[in-house]
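K.L.:
Compute the structure for the input listed below.
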Amino acid sequence: MLLTWIGFFVFVALLLFLDLFVLNKKDHVPRTREALLWTAMWTTIGLGFSGFIYLAYQNGWVDSNLEPKQAVITYLTGYLVELSLSMDNVFVIALIFAYFKVPAIYQHRVLFWGIMGAVFFRLAMILAGVYLLEKFDWMFYVFGLLLLYSAVKMLGESADIHPSDNPIIKFVKRMIPVTDDYHGHDFFVHIDGKRAATPLFIALIIVETTDVIFAVDSIPAILGITTDSFLVFSSNILAILGLRSLYFVLSSMIDKFEYLKYSLALILAFVGVKMLLHEVWHPEDWLSLVVIFGLLAAGILISLTRPAPAPAPKDPIKNPMIDEVPEDRQI
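P.N.:
Below you'll find the model as predicted:
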């Protein structure tokens, strides 16, 4: 089992290395065609990994009682849940980049390092979640209620974000000087002998903390499907690996997916109810996959066929690099 985990980490590290240091070595703005090809490639890898899942559970490479076919269905369900919830994450990331006016040529770099951090944070959260569910049966009710709360909140939340109000960002700005301008793709620079963070680093921190917040919803959602830690982690990570290319595909079409949030809310509610009724309701694994896929497809189709309501005018945004930054910390 340990070798399987090590092998998966090596596989992910290889994919990330090829992505940043070989295929995207030079900063550039991916065209829509390129982004679509990359999205197709990442999706193929994610879906194709189900073949390895079958072999691993057939040959006992993972310590689990699941049958190979059941493990594949569970993996695909978890992958689809994370992929669908990642779409909502994409829209928030687009708002963050717009808020900080991150040049499009450097957005891929921010997303790459943001996902690097997400791998470690999510592993810790998944292992903690699996441990709690295995040790304390009442945690199913806690997670179920959390998902129902998240579903209700998703329907009522506003798309407006104010990163300058983030306490972590306020702390960073008070600990280290922050430049007003971008300095290429660097996160830190030296100016007049002083080390300073660039707006790109501030944007990275916001993307990272946002992912952790989203993981509070997505990880319990997958744990509501299975507590097999390898299935939860592999489906989660392989779904977010394609987040960068998915961002460049969807970021320009945000307004066309107005009704997707209702599908995501229903998906969270479905898994939440499933966790609350785990002692009396045991639907077939394929049923969860069909329900989740159907809700996601319905949200996308309705969004594309029905015109979205006109957005309300927004107030102008102040320069986030100088909001509430002490004068002695500005450069």
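
K.L.:
from here on, contacts and neighbour counts on C-alpha atoms
P.N.:
OK.

K.L.:
ok, residue 81 - contacts?
P.N.:
Going by Cα atoms under 8 Å, 6 or more residues apart in numbering, residue 81 touches 218, 221-222, 267, 292.

K.L.:
distance of it from residue 198?
P.N.:
Going from residue 81 to residue 198 by Cα to Cα, to the nearest Å gives 34 Å.

K.L.:
next one: residue 215
P.N.:
26 Å.

K.L.:
And for residue 162?
P.N.:
18 Å.

K.L.:
helix or strand for residue 6, which one?
P.N.:
Per DSSP states H and E: residue 6 is located in helix 2-17.

K.L.:
So which bits of that helix are buried?
P.N.:
12, 16 (16 or more other Cα atoms under 10 Å).

K.L.:
downstream neighbour of it in the secondary structure list?
P.N.:
Sequence order places helix 32-58 as the next helix or strand after helix 2-17, per DSSP H and E.

K.L.:
between that following helix and helix 2-17, how many degrees?
P.N.:
Taking axes from the mean of the first three to the mean of the last three Cα atoms, to 10 degrees, one finds that helix 32-58 is oriented at 170 degrees with respect to helix 2-17.

K.L.:
secondary structure class for residue 195?
P.N.:
strand (DSSP: H, G, I helix; E, B strand; the rest coil).

K.L.:
That one and residue 187 touch, don't they?
P.N.:
No: Residue 195 is beyond contact range of residue 187, at 10.6 Å (criterion: Cα atoms under 8 Å).

K.L.:
and for comparison, fold this next one:
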Amino acid sequence: MDILSSTLAAGGNAAAGSESPIPAWFMITSGIVVVAILVLDLLLVVKRPHTPSMKEAGIWVAFYVTLALIFAGALFAIGDAQHGSEFLTGWLLEYSLSIDNLFVFIIIMGSFSVPRKYQQEVLMVGIIIAIVFRGIFILAGSAIITAFVEVFFIFGIFLLIVAYRQAFSDDDDGDGENAFIRFLRKRINVVDEYHGNSLRVTIEGKKFWTPMFIVFIAIGSTDVMFALDSIPAIFGVTQNTFLVFTANVFALMGLRQLYFLLGGLVDKLIYLHYGIAAILAFIGVKLFIHALHESDFEFLSWGSAIPEVPTWLSLGFIVVAMAVATLASLAKMKKDGIPIRGGSSQESEDSQD
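P.N.:
Have a look, this model is predicted:
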């Protein structure tokens, strides 16, 4: 969690523009509260492993969404309208892009046959790993932008490529293991069966890692791949390191409960990837326009005549793109007679304590 504290402390200093800075006491207090909630959440999950009911998952999702909205309201009151709107847009952007994470979480859980009662713990630890790595990426990204503002051209082109792949490529091989996990398996001793939620066991005097350890690494390292898309995207909304990091944290904090709330619905929303692709393409264009305004290259001076994309337009586009993709998917499901719920009910395992 040292990365969390250092990122929060550095946030105000990396703010772009001349708007009023976010008070240091607010950043420190926010960091303490977020860490406390994450630790409490982790302790609850570890102490009582179970599969949350729809009601429980819904309450937790509502809690984290409300927490993010309260944080945005505090930014409007303590900072200014720009900080508040940038956080809100960044949070919605990260929350939308994190839907991709849910697809992969489902694949990983199925691939490793993770007992349902331990899936909360796996997701929680994986998300904490992801927060740490995203903190590192954000600090690195902020430093690169400060030194070389033309990197926005690279970010923009990269997001347009990712958007194209998201919309038109079909590269889901159903494999829950990435290259790093395959590398790891060849070099450490791993048993095939789970031993509760233990990470290591001793069998006949020899120590072995359990599949639980591999799954933790799989969830965390896979999110690093998604961060390569989402971090450049959110820098298109704001270059304030504090806002970039907190938007990521609040989006990830509600992801675990969203996994259980949506259940098998996520992979049935067949048009959702088009909505995500549209958002990435929109932010990619926005980054390109921003780079034209910020670049010191004289031959790009014509770009300053193109108006920058305002934050409110980004916010509206994200909401509309996800709403249209979701509604279109639900309409398609209804037309094809596909039930919204069902298809992955393994709740009987929950009774094992």
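
K.L.:
before we move on, back to that, in terms of neighbours, single out the busier of residue 162 and residue 198 of structure 1.
P.N.:
residue 198 (23 against 11; other Cα atoms under 10 Å).

K.L.:
where's the more buried one relative to residue 192 of structure 1, distance?
P.N.:
Residue 198 of structure 1 is 15 Å from residue 192 of structure 1, by Cα to Cα.

K.L.:
give me every residue that touches the spatially most central residue of structure 2.
P.N.:
Centroid-nearest residue in structure 2: residue 98, 4.2 Å away (criterion: Cα atoms, centre = their mean). Residues in contact with residue 98 of structure 2, defined by Cα under 8 Å, 6+ apart, are 251-252, 255.

K.L.:
Also residue 183 of structure 1?
P.N.:
189, 198.

K.L.:
now for it: what does it line up with in structure 2?
P.N.:
By TM-score structural alignment, residue 183 of structure 1 lines up with residue 195 in structure 2.

K.L.:
what does residue 214 of structure 1 give?
P.N.:
Residue 214 of structure 1 maps onto residue 226 in structure 2 when the alignment is built from TM-score structural alignment.

K.L.:
Ok, residue 45 of structure 1 next?
P.N.:
Aligning on TM-score structural alignment places residue 45 of structure 1 opposite residue 67 in structure 2.

K.L.:
how many neighbours does that match have?
P.N.:
Neighbours of residue 67 of structure 2 using other Cα under 10 Å come to 15.

K.L.:
now swap in residue 104 of structure 1 and tell me
P.N.:
By other Cα under 10 Å, 15 other residues sit near residue 104 of structure 1.

K.L.:
Equivalent analysis for residue 94 of structure 1, please.
P.N.:
By other Cα under 10 Å, neighbour count at residue 94 of structure 1 equals 19.

K.L.:
One more: the one 5 residues further on?
P.N.:
Counted with other Cα under 10 Å, the burial measure for residue 99 of structure 1 works out to 19 neighbours.

K.L.:
In structure 2, what sits opposite it in the alignment?
P.N.:
By TM-score structural alignment, residue 99 of structure 1 lines up with residue 111.

K.L.:
Quick check: the gap between the closest residue in space to that match that isn't next to it in sequence and residue 207 of structure 2.
P.N.:
Excluding the flanking residues, the one nearest residue 111 of structure 2 by Cα to Cα, 6 or more residues apart in numbering is residue 176, at 5.4 Å. The spacing between residue 176 of structure 2 and residue 207 of structure 2, counted by Cα to Cα, is 25 Å.

K.L.:
Those two: who's more crowded?
P.N.:
With neighbours defined as other Cα under 10 Å, residue 176 of structure 2 and residue 207 compare such that residue 176 has more, 20 against 13.

K.L.:
quick one: the more buried one and residue 113 touch, right?
P.N.:
No: counting by Cα under 8 Å, residue 176 of structure 2 stays clear of residue 113, with 10.4 Å between them.

K.L.:
Would you check how far apart the most far-flung residue of structure 1 relative to its centre and residue 177 of structure 1 are?
P.N.:
Most distant from the centre of structure 1: residue 192, at 37.8 Å, with distances by Cα atoms, centre = their mean. Distance, residue 192 of structure 1 to residue 177 of structure 1, using Cα to Cα: 12 Å.

K.L.:
for residue 125 of structure 1, same thing?
P.N.:
Noted for residue 125 of structure 1: a distance of 32 Å to residue 177 of structure 1, by Cα to Cα.

K.L.:
again with residue 129 of structure 1
P.N.:
Taking Cα to Cα, one finds residue 129 of structure 1 at 37 Å from residue 177 of structure 1.

K.L.:
Have a look at those two and say which one is more surrounded.
P.N.:
Per other Cα under 10 Å, whichever of residue 129 of structure 1 and residue 177 has more neighbours is residue 177, with 22 against 19.

K.L.:
Please tell me how far that one sits from residue 109 of structure 1.
P.N.:
22 Å.

K.L.:
Same check on residue 212 of structure 1?
P.N.:
18 Å.

K.L.:
Same question for residue 161 of structure 1.
P.N.:
Counting by Cα to Cα - residue 161 of structure 1 and residue 109 of structure 1 are separated by 22 Å.

K.L.:
neighbour count winner among those two?
P.N.:
residue 109 (20 against 12).

K.L.:
The more buried one -> structure 2?
P.N.:
Using TM-score structural alignment, residue 109 of structure 1 sits opposite residue 121 in structure 2.

K.L.:
Would you agree that match falls within a strand?
P.N.:
No: assigned with three-state DSSP, residue 121 of structure 2 falls outside any strand and is helix.

K.L.:
Report the contact partners of the nearest residue to it once chain neighbours are set aside.
P.N.:
Excluding its sequence neighbours, the residue lying closest to residue 121 of structure 2 (Cα to Cα, 6+ apart) is residue 45, at 5.7 Å. Residue 45 of structure 2 sits next to 120-121, 124 when contact means Cα under 8 Å, 6+ apart.

K.L.:
now do residue 207 of structure 1
P.N.:
By Cα under 8 Å, 6+ apart, residue 207 of structure 1 lies in contact with 93, 96, 111, 114.

K.L.:
Strands along structure 1, start to end?
P.N.:
For structure 1, the strands defined by DSSP state E cover 188-191, 194-197.

K.L.:
winner for burial among those?
P.N.:
Of the strands of structure 1, the one with the most neighbours on average (mean count of other Cα atoms under 10 Å) is strand 194-197, at a mean of 17.

K.L.:
list the helices and strands that one packs on?
P.N.:
For strand 194-197 of structure 1, the contact count by 3 or more Cα pairs under 8 Å, 6 or more residues apart in numbering; DSSP states H and E identifies strand 188-191 as packing neighbours.

K.L.:
So what's the gap between the strand it packs on and the chain middle?
P.N.:
30 Å (Cα atoms, centre = their mean, to the nearest Å).
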